[in-house]
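Undergrad: sequence and predicted structure below; questions after.
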Amino acid sequence: MAANVTLPEALPPLPTYELTEVSSLIPGVDDFYVSLMAPVVAYWIVSGIFHFIDVFDLFPQYRLHTPAEITSRNRASRYEVFRDVILQQIIQMGVGAVLAFLDPPEYRGKEEYDVAVWATRVRLAQRALPNMLALLGINAASMAKSMSATHPLLAGALSGGHYPFLTTGLAGPDGSTVPAFASWEIAVAKVIFWMAIPAIQFGVALLFLDTWQYWLHRIMHTNKWLYATFHSRHHRLYVPYAYGALYNHPFEGFLLDTLGAGIAYKLSLMTARQGIVFFTASTIKTVDDHCGYSLPWDPLQHISANNAAYHDIHHQSWGIKTNFSQPFFTFWDSFLGTMWKGDTSLKYERSRKNAENAVQAEAKKATSS
């Protein structure tokens, strides 16, 4: 005689859905143009704010460098910096247009279905719970039976996702019923779909971009030809300022920033709108890292140790072989021993005095001539 076998309980059916094309993020403006322009607009708005602070010297107590240092130490004019940044942004928009062209059209209307798919996975995962508890010497069936009257949902989970009391009626004259999800299963599924998955996508993108930029940046410094040919241009700004964040050789700008961010976007499987957020946030962070100020109320200065003060050390002649990490975190510098260690106050003070003396000497020379 065959043994009695208890078949798994039927799963709740998935809802139907109808797709409709996603409407424009900004009414009247196609998302294609938003994706191209948002990082550029953000770059100039944020750098413009810092430039205003810089020109009118609003917060001198939070400056990393004095105006005299900017004048005497930088080897690129403001015009050269502006010109090269515009060139890089043209390249960025070109690559952005290619990425947008490769993206499939986006539709809405499937969200409830996708949440139900995750709720189904949550239900299926519960089927392993009795066996897992058994490994710990816990009798899940006995616990479920004792809780069935007072905590039916908990009892259902302990029994392997068995919820015979959860049903819903189907539309139609026959009035038949089908299994339904528990409210907590739907809640968990929504957290996974709306929060956990996007967080993982952004985490993957940030991790990849930081890794990409660390290693390419470090190679640009360790290989003399690469440094002299490409990366040395960025270091003509010994004293960084906000709108000089993307002052690079065009090839390096494409390789380090544009290509790295594009691969991170594709690798993380972001939607086009997530990409807009990612590219814009990366741009703002890069500008903030080059702003030349350590503002205590600037949230981007406190998200991680990789901030304006951290990156500024890398721009100094004495710190140029350290602090390669950018733009978000410092873990590669920490793991590989390339993080600057020690006090920098005396070095900064010496730079300020030397710059002030140089400016005074130049002024005297101009007066005497």
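TA: All right, it came through fine. Numbering: from 1, shown residues only.
Undergrad: could you use CA atoms for every contact and neighbour count after this?
TA: Noted.
Undergrad: surely Val178 forms part of a strand?
TA: Yes - Val178 forms part of a strand when assessed by DSSP: H, G, I helix; E, B strand; the rest coil.
Undergrad: neighbours of it, how many?
TA: Around Val178 there are 14 other residues, counting by other C-alpha atoms under 10 Å.
Undergrad: try Gln92
TA: Per other C-alpha under 10 Å, the neighbour tally for Gln92 reads 22.
Undergrad: name the element it belongs to?
TA: Using DSSP states H and E, Gln92 sits within helix 78-102.
Undergrad: tell me the buried residues in that helix?
TA: By neighbour count on 16 or more other C-alpha atoms under 10 Å, the buried set for helix 78-102 is 81, 84-85, 87-89, 91-93, 95-97, 99-100.
Undergrad: next one: stretch 42-61
TA: Ala42, Tyr43, Trp44, Val46, Ser47, Phe50, His51, Asp54.
Undergrad: any idea how far the fifth one lies from Ile91?
TA: Counting by C-alpha to C-alpha, to the nearest Å, the separation of Ser47 from Ile91 is 19 Å.
Undergrad: equivalent analysis for the fourth one, please.
TA: Distance of Val46 to Ile91, given as C-alpha to C-alpha: 20 Å.
Undergrad: next: the first one.
TA: When C-alpha to C-alpha is applied, the distance between Ala42 and Ile91 equals 16 Å.
Undergrad: what does the third one give?
TA: To Ile91, Trp44 is 16 Å away according to C-alpha to C-alpha.
Undergrad: also the second one?
TA: From Tyr43 over to Ile91 the distance is 15 Å, taken as C-alpha to C-alpha.
Undergrad: again with Ala134
TA: When C-alpha to C-alpha is the yardstick, Ala134 and Ile91 sit 60 Å from each other.
Undergrad: below is an additional structure, to be compared with the one above:
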Amino acid sequence: MARPLFDEETRQALLEVLNSGRLAQGLRVLEFEERFAEWAEVPFAIAVSNGTAALLLALMALEIGPEDEVITTPFTFAATANVILFLGARPVFADIQPSTLNLDPGEVERRITSRTRAIILVHLYGNPCEMEAFTELAERHGLALIEDAAHAPGALYRGQPVGSFGIGCFSFYATKNITTGEGGMITTQDPRLARRLRMLRDHGQSAKYVHEILGLNFRMTELQAALGIGQLQHIEAWNARRRAIAAFYTQHLRGVNPVETTPNSTSVYHLYTVRLAPGLRDAVRERLREVGVETGIHYPTPVYRQPLYQRLGYNESLPVAEAAAREVLSLPIHPALQDGEIRYVVEAMNAAIEDLGGK
């Protein structure tokens, strides 16, 4: 499903960091932040230890806590909602669009109350949400807008990069379009918010041993930053390769329904996901496993159905999210895939659908 790529220049940069003896946050982290901000078309980028830390710090910077509600999607990795819970606030789940599987703006608006403080949307699979609708909705109700862009570095909505509409939260986990092993980035247009985020990630320090607010250690290392700088040089080419693979899949796969792309947007296809009838989905997945094609299910259980949330009393029934969880199947898509491997995936998938579809 993923195969990280590193060039020789990046390998040498890692050795230089090791030889320098400066491993904790330093000049390379600053350089990575500056380069990422320029690329993402935002004035401020704050590097952190991972994508979950990015989401948590965004909420902390907004001072969200007990008695507050944050509306988000149930069709995501649990971290998106867990950070809300961790601060004592309440995640409120809204259903998703049946076409893109992204958060539905209309469903979000129906769940806004006097306690709602923010919306966390997810650019699922690398496909942007309907940012025009969400931006208008947030402004009209006075809500903070947080973009979980873990899947979507480089994705565009009407030509504007994701992460530049609200507070952007990126992940650089090992399988992501840009990887630093672990790591994350927060983007913002607000200088005061940027200053607060920098303090929160470093024990609340405004200067060495000057602790203005309560913070913890969510810093990025110099080794992670060296990886990130190297990755950023290739991201546009890698994203273009992902789009080319997705186009090939869409053209040649038979008997499947690919998840749709948001109109007026450019996806970066962190995942290429199709929908199959539940029984057929699992049988096809097993057939592909037998012939050496790895697949994934993103995501098999809506967050509110997880044991933690069931113990907390969540009893929602969001039909679009639940149907998606039964039907989605993600195929290999990453820039290291060779043309022959891509054709092999298509041939194996088509053969499995043809053989099993009639059964």
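TA: In hand now; what should we look at? Because the structure is a prediction, the values reported are computed rather than measured.
Undergrad: got a TM-score for the pair?
TA: In this superposition the chains share a TM-score of 0.22, using TM-score structural alignment, normalised by the length of the second structure; 130 aligned residues with a C-alpha RMSD of 6.3 Å.
Undergrad: which SSE is immediately downstream of the helix or strand harbouring Asp282 of the second structure?
TA: Assessed by DSSP H and E, Asp282 of the second structure sits inside helix 278-290. Per DSSP H and E, the first helix or strand lying C-terminal to helix 278-290 of the second structure is helix 307-311.
Undergrad: list the buried residues of that following helix.
TA: Quick answer for helix 307-311 of the second structure (16+ other C-alpha under 10 Å): Tyr309.
Undergrad: if you count contacts, what does it end up packed against?
TA: When contacts are defined as 3 or more C-alpha pairs under 8 Å, 6 or more residues apart in numbering; DSSP states H and E, helix 307-311 of the second structure packs onto no helix or strand at all.
Undergrad: just the buried residues of the host helix or strand of Glu139 of the second structure, please?
TA: Using DSSP H and E, Glu139 of the second structure sits in helix 131-141. Buried positions in helix 131-141 of the second structure, judged by neighbour count with 16+ other C-alpha under 10 Å: Met131, Phe134, Thr135, Leu137, Ala138.
Undergrad: what's the angle between the following helix or strand past that helix and helix 131-141?
TA: For helix 131-141 of the second structure, the following helix or strand on the C-terminal side (DSSP H and E) is strand 144-148. Strand 144-148 of the second structure runs at 150 degrees relative to helix 131-141, counting by axes from the mean of the first three to the mean of the last three C-alpha atoms, to 10 degrees.
Undergrad: ok, Met199 of the second structure touching Gln205?
TA: Yes - Met199 of the second structure is in contact with Gln205 according to C-alpha atoms under 8 Å; the separation is 5.0 Å.
Undergrad: ok, these two, which is more surrounded?
TA: Shown here are Met199 of the second structure and Gln205; by other C-alpha under 10 Å, Met199 has more neighbours (24 against 19).
Undergrad: helix or strand for Leu121 of the second structure, which one?
TA: Taking DSSP H and E as the criterion, Leu121 of the second structure maps to strand 116-122.
Undergrad: same check, this time on Arg121 of the first structure
TA: helix 111-126.
Undergrad: residue boundaries of the strands in the stretch 1-150 of the second structure?
TA: Counting by DSSP state E, counting those that start in this stretch, the stretch 1-150 of the second structure has strands at residues 44-48, 69-72, 90-93, 116-122, 144-148.
Undergrad: coming back round to it: name the helices or strands packed onto the helix holding Glu139 of the second structure?
TA: Packing partners of helix 131-141 of the second structure (3+ C-alpha pairs under 8 Å, 6+ apart): helix 105-109, strand 144-148.
Undergrad: elements contacting whichever helix or strand comes after the last one?
TA: Spelled out, it's strand 144-148 of the second structure. Next helix or strand after strand 144-148 of the second structure toward the C-terminus (DSSP H and E): strand 156-157. In terms of contacts (3+ C-alpha pairs under 8 Å, 6+ apart), strand 156-157 of the second structure is packed against strand 265-266.
Undergrad: which elements pack onto the strand it packs on?
TA: By 3+ C-alpha pairs under 8 Å, 6+ apart, strand 265-266 of the second structure packs against strand 156-157.
Undergrad: continuing past the strand it packs on, what's the next helix or strand?
TA: By DSSP H and E, the next helix or strand past strand 156-157 of the second structure is strand 160-161.
Undergrad: between the helix or strand that comes right after that following strand and strand 44-48, what angle do the directions make?
TA: Downstream of strand 160-161 of the second structure, the next assigned helix or strand under DSSP H and E is strand 167-171. Counting by the same axes, to 10 degrees, strand 167-171 of the second structure points 40 degrees away from the direction of strand 44-48.
Undergrad: buried set for strand 167-171 of the second structure?
TA: Under 16+ other C-alpha under 10 Å, the buried positions of strand 167-171 of the second structure are Ile167, Gly168, Cys169, Phe170, Ser171.
Undergrad: also compute the angle for that strand relative to strand 116-122, please.
TA: Angle between the axes of strand 167-171 of the second structure and strand 116-122 is 40 degrees (criterion: the same axes, to 10 degrees).
Undergrad: what helices or strands is strand 167-171 of the second structure leaning on?
TA: By 3+ C-alpha pairs under 8 Å, 6+ apart, strand 167-171 of the second structure packs against helix 51-61, strand 144-148, strand 184-188.
Undergrad: among these, which is nearest Thr250 of the second structure?
TA: Among those, the nearest to Thr250 of the second structure by C-alpha to C-alpha is strand 144-148 (25.9 Å).
Undergrad: who are the packing partners of that closest one?
TA: Right, strand 144-148 of the second structure is packed against strand 116-122, helix 131-141, strand 167-171 by 3+ C-alpha pairs under 8 Å, 6+ apart.
Undergrad: hmm, try it at 6 Å
TA: strand 116-122, strand 167-171 (3 or more C-alpha pairs under 6 Å, 6 or more residues apart in numbering; DSSP states H and E).
Undergrad: which helices and strands does the longest one pack with?
TA: Meaning strand 116-122 of the second structure. The helices and strands touching strand 116-122 of the second structure, judged by 3+ C-alpha pairs under 6 Å, 6+ apart, are strand 69-72, strand 144-148.
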